[in-house]
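Asks: sequence? don't have it. structure:
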């Protein structure tokens, strides 16, 4: 692994809306993150299986076709238990938790969000991973 890869955490962005996925990818790359993208749960699972390097954080929309982002994140974390997760949703966190979509301790960024909010969530997840 190159020194550059070690210094740049890799983020997997999963959203079924291509425009949103692309906006998040470009924003993260401008801020120094390496990115991978997937449009659905199957693509995300394949990336987690096939990507040769570490994936530091999964950023996923809760509303994916066919499966919730929470279920998909669980599948991906079975493959990569050290990967942090940031959920994105139009739902408030308390409703997402009460519907069983995400655990109580999950980090959820509510849509619409600013790049600063998403970056802060990533920093929190990366800091938590560094302390475990």
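Replies: Perfect, I can see it now. Small disclaimer: the values here were computed from a predicted structure and weren't measured. Numbers count the residues shown, from 1 in each chain.

Asks: C-alpha only now, for contacts and for neighbours.
Replies: Noted.

Asks: just give me the residue right at the centre of the protein.
Replies: residue 59 (1.4 Å; Cα atoms, centre = their mean).

Asks: for this structure, which segments count as strands?
Replies: 10-14, 34-38, 57-61, 63-64, 67-68, 84-89, 107-110 (DSSP state E).

Asks: any idea how far the residue nearest to the centre of the chain is from residue 88?
Replies: Using Cα to Cα, to the nearest Å, residue 59 is found at 7 Å from residue 88.

Asks: putting a second one here so we can go through both:
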């Protein structure tokens, strides 16, 4: 037997190209009203990456406590339509009464019909369908602000 040796050649490295989203940090405070922990965590991560300060409320009661007691401005509230203790339609007027300058974006895994539409008719600034992407959230926030 005769050994045969082949020269080692480095394989060409192929890199997968992922589209980049340009992140321009914003400032401001966003109140996320969401009862699902996973959704809350994802929303918080996206908002913090965008440069926002995030306040979290998992129930209607927590939302009311924050809007009454938080000592800074709340620029936007991302308001889920369905919460364990209260409907978003009951929370919306309380937000606007206590903090009339806070913009409200209604969030729902359902269509814009029904409860979400009622909140929009009452004066909420916009609607975003869950689940939403980083890019669509960023665009929606810029539109509303």
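Replies: Okay, I see it. Just so it is clear, the structure is predicted and the values come from calculations on it, not from any experiment.

Asks: give me the TM-score for this pair.
Replies: Once superposed, chain against chain, the TM-score is 0.81 (TM-score structural alignment, normalised by the length of the first structure); 119 aligned residues with a Cα RMSD of 1.9 Å.

Asks: what does residue 71 of the first structure align to in the second structure?
Replies: The equivalent of residue 71 of the first structure in the second structure is residue 90 (alignment by TM-score structural alignment).

Asks: do residue 38 of the first structure as well
Replies: Under TM-score structural alignment, residue 38 of the first structure pairs with residue 57 in the second structure.

Asks: same question for residue 103 of the first structure.
Replies: In the second structure, residue 103 of the first structure lands on residue 121 (TM-score structural alignment).

Asks: for its match, grab the count of nearby residues.
Replies: 10 (other Cα atoms under 10 Å).

Asks: quick one, helices of the first structure?
Replies: Secondary structure of the first structure, counting by DSSP state H: helices at 3-7, 18-30, 41-50, 69-79, 93-98, 115-130.

Asks: what's the closest of those helices to residue 107 of the first structure?
Replies: helix 115-130 (7.2 Å; Cα to Cα).

Asks: and that closest one, how far from the chain's centre?
Replies: Taking Cα atoms, centre = their mean, to the nearest Å, the mean C-alpha location of helix 115-130 of the first structure is offset from the chain mean by 11 Å.

Asks: counting by contacts, list what that helix packs against.
Replies: strand 57-61, strand 84-89, strand 107-110 (3 or more Cα pairs under 8 Å, 6 or more residues apart in numbering; DSSP states H and E).

Asks: so of those, which one's packed in deepest?
Replies: Comparing those by mean neighbour count (mean count of other Cα atoms under 10 Å), strand 57-61 comes out on top with a mean of 27.

Asks: what range in the second structure does that strand sit on?
Replies: Strand 57-61 of the first structure maps onto residues 76-80 of the second structure, going by TM-score structural alignment.

Asks: hmm, back to that, any idea how far the match of residue 103 of the first structure lies from residue 33 of the second structure?
Replies: With Cα to Cα as the criterion, residue 121 of the second structure and residue 33 of the second structure are 19 Å apart.

Asks: could you do residue 52 of the second structure as well?
Replies: Distance of residue 52 of the second structure to residue 33 of the second structure, given as Cα to Cα: 15 Å.

Asks: in CSV: the helices and strands packed on helix 115-130 of the first structure, plus distance to residue 50 of the first structure.
Replies: Listed next are those as CSV, based on distance: least, Cα to Cα, whole Å:
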stretch, distance to residue 50 of the first structure
strand 57-61, 15
strand 84-89, 18
strand 107-110, 26
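
Asks: of the ones you listed, which is nearest residue 24 of the first structure?
Replies: Here strand 57-61 is closest among those (Cα to Cα), at 9.4 Å.

Asks: ok, residues contacting that closest one?
Replies: With contact meaning Cα atoms under 8 Å, 6 or more residues apart in numbering, strand 57-61 of the first structure is reached by 9-16, 69, 73, 83-89, 122, 125-126.

Asks: picking up where we left off before, any idea which of the helices and strands packed on helix 115-130 of the first structure gets closest to residue 97 of the first structure?
Replies: strand 107-110 (10.0 Å).

Asks: residue 7 of the first structure: what's it in contact with?
Replies: Residue 7 of the first structure touches nothing, counting by Cα under 8 Å, 6+ apart.
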